[in-house]
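Enquirer: Okay, predicted coordinates and the sequence, questions at the end:
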Amino acid sequence: MKIYKSAKGIGVYIILGVSILYNSLLIFLIHYVDSYEISILLKFTLIAINLYQLYYIIVCGTLKYFIDTENLYITSILKLKNEKISFDNIQMYQKSKGRIKGVKVSGYGKNKFAIGKSFIHKIGNTQMFVTSTENVIYLKTDTTSYALSPENFYEFEMELNRRNIFYSEWENKLSKIVNPSRKQKFFIPFVITAIIIILITLEPIILYLHGNLPDKMPLSFRPNFTTVEFGTGRQFAFKQMSYGLLNMGVLFCMYYAGHIYSRYDEKYSYKFLYAALIVSIIFLVMQIKIIYTFR
């Protein structure tokens, strides 16, 4: 088995720099924001971003390519990336140098490095495992393309030639925008999120109209869940309704973002709706906690 290290680039340093920037900003906001709801959202955001950044730091810093008699393996430490490509499925390859020409669909990086999925000009949907753009090789298979940046580039290319895989140009055009909303993976999270938003919006109003809210309800909290301001049950109900409308706006933004991204990758378009779902769940849990604490 032959091992090819991924060429060293600036990807890890860029991700570290962005991580420091995000952490500094979010920690500053968490420290100075005097709102329970916003503080909770910022803390969830901080955790999610750090997990996301750590994942790509590990992948970008430890990426390797292995070749045996039948397959090409793309792996990183802890198997965070673990792709297996049969040489029988590789039809041809292309090469490039310099800036990556394409649209990032998911993952990290764009011009100087790229880990994730991109739609590359003429090449089409591509799984990106590129830590340096000095020498990039694109492998075309039956289902998708793969982009690699091996350290010993020309030796890697000769290895492909020995397996009757040769350089050839191909072109995949961008497909028309499809409507993913009919697919269950898209429709189900949309419906669940919509139901949660309806609960956030209507539950406090229904409780108020039926006289099940106290005359005095909290309107704002400090991050430690101590009340800053009290108001009437009616004011509380309308404030919670505004949170429901906010979540509705997030849902429709994510819906249209997913609709647009389906042109590049239909599978990835579903993930936008899950972001809206997570946000709505956080708001619902906070609302339930407030109502059952102060009723």
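Expert: Sure thing, it's come through. Computed from a prediction, not measured in an experiment: that's the story for all the values here. Numbering: from 1, shown residues only.

Enquirer: C-alpha only now, for contacts and for neighbours.
Expert: Noted.

Enquirer: Give the helix, strand or coil label for the closest residue to Leu207 other than its chain neighbours.
Expert: Closest residue to Leu207 apart from its sequence neighbours, by CA to CA, 6 or more residues apart in numbering: Leu213 at 5.8 Å. Judged by DSSP: H, G, I helix; E, B strand; the rest coil, the three-state class of Leu213 is coil.

Enquirer: what's around Leu78, how many residues?
Expert: Applying other CA atoms under 10 Å, we find 10 residues neighbouring Leu78.

Enquirer: just the strands in the stretch 51-200 of the chain please.
Expert: With strands called from DSSP state E, counting those that start in this stretch, the stretch 51-200 of the chain shows them at 64-67, 71-75, 82-86, 92-96, 102-108, 114-120, 124-130, 136-140, 145-148.

Enquirer: Tabulate those strands (TSV), appending mean neighbour count and distance to Tyr261.
Expert: As requested, those are exported to TSV (neighbours: other CA atoms under 10 Å; distance: least, CA to CA, whole Å):
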stretch	mean neighbour count	distance to Tyr261
strand 64-67	20	29
strand 71-75	18	26
strand 82-86	14	24
strand 92-96	18	25
strand 102-108	18	7
strand 114-120	24	11
strand 124-130	25	12
strand 136-140	23	22
strand 145-148	24	18
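
Enquirer: Please compare the first structure with the one that follows:
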Amino acid sequence: MKTTYKSAKGLGVWTIVGITVIYNVFMIVLINFINSYEIFNLFKLAFIAVNAYQIYYIIICGTLKYSMDEENLYITSMFKFKNEKIPFKDIRMYQKSKGYIKGVKLSGYGKSKFAIGRSFIHKVGRTYMFVTSTKNVIYLKTDDITYGISPENFQEFELKIQERHIENLQWENKLNKGVELRKEPKFLVPFIIAAIIVLMLTLNPIIMYLYGNLPDRMPLSFNPNFIAVEFGTGKQFAFKQMTYGLLNMGLLFCMYYAAYIFSKYDKKVFYKFIYTALVVAAFFLIMQIRILCTFK
């Protein structure tokens, strides 16, 4: 039979809702002043992605609960957005804390007053956070990672943990050495794909111009409805597209070094940086291909 504990109520849901409202108002106002096809579509993509991200964490933060039976601890939320199963035999020890969370957020949402996602917590180490309130937080250490939770009936929950012969002890994890990214296939493959896309984005229009495959008159800017509002020479078009390519190249290298730095905290979160560069580069390449197919 499972015993279920709700997560302690905190500021998490209202914080995320407030940020979402501010973000949407800002984006809607800003979009109305954008008169560039590329930037308009990039903002639309960001608008959809960020709202999906916000809703995802609103649901998790508002419906998080912890359950336990004789053998396992379960951390779940609505729609199974979070669905963790932790065998008690894998939990080596636990410790408690109160007050602001001290650490580095690696992924997810929140930081000092609530946290959902991966963090590197001071004197705890790599932690998968499911903390909706910092009034009472319990950290459960396994060999792989530590879990941070904040149940409502904290004392009762702690007694249940102690009944499983899990002791309250202190520990401290140190930072890892930086991962050799070139040896990580999950990182290297998207990095190579992103690099190829950036090279195509940068060199393709220049090569087409040098070989005389661009018309003498090419569009340089569009309104949000993909109607050309400014024309220039093929050379100007090629150099504008090359500029987009160079900007994406800069983003790619920034994401590479960000991934290296974050890999010191947690080897499972640094992949997200390279995928950001990959998505942005793919977006600009698709825009370039559409322009070339329409006006070549």
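Expert: That came through, no problem. Because the structure is a prediction, the values reported are computed rather than measured.

Enquirer: hmm, back to that, my guess is the residue nearest to Leu207 of the first structure meets Arg295, correct?
Expert: Yes: if you go by CA atoms under 8 Å, Leu213 of the first structure and Arg295 touch, sitting 6.2 Å apart.

Enquirer: Who has more neighbours out of the two?
Expert: Leu213 (21 against 11).

Enquirer: Report the contact partners of the more buried one.
Expert: Going by CA atoms under 8 Å, 6 or more residues apart in numbering, Leu213 of the first structure touches Pro204, Leu207, Gly233, Arg295.

Enquirer: And for Asp142 of the first structure?
Expert: Asn89, Ile90, Gln91.

Enquirer: Ok, Leu181 of the second structure next?
Expert: Phe187, Leu188, Tyr260.

Enquirer: Not counting its neighbours along the chain, what's nearest the first one?
Expert: Nearest residue to Phe187 of the second structure in three dimensions, chain neighbours excluded: Tyr271, at 5.8 Å (CA to CA, 6+ apart).

Enquirer: thinking again about what came up before, from the contacts of Leu181 of the second structure, pick the one nearest Gly178 of the second structure.
Expert: Proximity of the contacts of Leu181 of the second structure to Gly178 of the second structure (CA to CA) peaks at Tyr260, which lies at 6.1 Å.

Enquirer: Now the closest one: closest residue in space that isn't a chain neighbour?
Expert: Tyr260 of the second structure sits nearest to Gly178 (CA to CA, 6+ apart), 6.1 Å away.

Enquirer: re the thing from before, any chance of the contacts of Asp142 of the first structure in JSON lines, plus neighbour count and distance to Ile198 of the first structure?
Expert: Conversion of those to JSON lines gives the following (neighbours: other CA atoms under 10 Å; distance: CA to CA, whole Å):
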{"residue": "Asn89", "neighbour count": "13", "distance to Ile198 of the first structure": "48"}
{"residue": "Ile90", "neighbour count": "23", "distance to Ile198 of the first structure": "49"}
{"residue": "Gln91", "neighbour count": "16", "distance to Ile198 of the first structure": "51"}
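
Enquirer: Output these in TSV, with distance to Ile195 of the first structure appended to each entry.
Expert: Conversion of the contacts of Asp142 of the first structure to TSV gives the following (distance: CA to CA, whole Å):
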residue	distance to Ile195 of the first structure
Asn89	44
Ile90	45
Gln91	47
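
Enquirer: Could you check how far Thr75 of the first structure is from Pro150 of the first structure?
Expert: For Thr75 of the first structure, the distance to Pro150 of the first structure (CA to CA, to the nearest Å) stands at 13 Å.

Enquirer: whoops, Pro189 of the first structure was the one
Expert: 39 Å.

Enquirer: Now do the helices in the stretch 101-250 of the first structure.
Expert: 153-162, 184-209, 233-261 (DSSP state H, counting those that start in this stretch).

Enquirer: Which of these sits closest to Gly17 of the first structure?
Expert: So among the helices of the stretch 101-250 of the first structure, helix 233-261 is nearest, using CA to CA, at 27.2 Å.

Enquirer: Superpose on the second structure and give me the mean offset of that closest one.
Expert: With mean CA distance after the TM-score superposition for the first structure, helix 233-261 of the first structure departs from the second structure by a mean of 0.5 Å once superposed.

Enquirer: Quick check: which helices or strands does that helix pack against?
Expert: helix 184-209, strand 216-221, helix 266-294 (3 or more CA pairs under 8 Å, 6 or more residues apart in numbering; DSSP states H and E).

Enquirer: Okay, angle between it and strand 102-108 too, please.
Expert: Helix 233-261 of the first structure runs at 130 degrees relative to strand 102-108, counting by axes from the mean of the first three to the mean of the last three CA atoms, to 10 degrees.

Enquirer: which residues of the second structure does helix 233-261 of the first structure align to?
Expert: Using TM-score structural alignment, helix 233-261 of the first structure corresponds to residues 234-262 of the second structure.

Enquirer: so how far is that stretch off the chain centroid?
Expert: Here the centre of stretch 234-262 of the second structure is set off from its chain's centre by 20 Å, with CA atoms, centre = their mean, to the nearest Å.

Enquirer: Name the residues of it that come out as buried.
Expert: Neighbour counts over stretch 234-262 of the second structure (16 or more other CA atoms under 10 Å) mark 234-242, 244-246, 248-249, 251-252, 255-256, 258-260, 262 as buried.

Enquirer: do the same with stretch 288-295 of the first structure
Expert: Buried-residue list, stretch 288-295 of the first structure, by 16+ other CA under 10 Å: Ile290, Ile291.

Enquirer: Identify the residues contacting it?
Expert: Asn212, Leu213, Pro214, Met217, Pro218.

Enquirer: Recalculate using a threshold of 10 Å.
Expert: 200, 203-204, 207, 212-219, 221, 225, 236, 283-284, 287 (CA atoms under 10 Å, 6 or more residues apart in numbering).

Enquirer: Quick check on these: which are buried?
Expert: Buried among the contacts of stretch 288-295 of the first structure (16+ other CA under 10 Å): 200, 203-204, 207, 213, 217-219, 221, 236, 283-284, 287.
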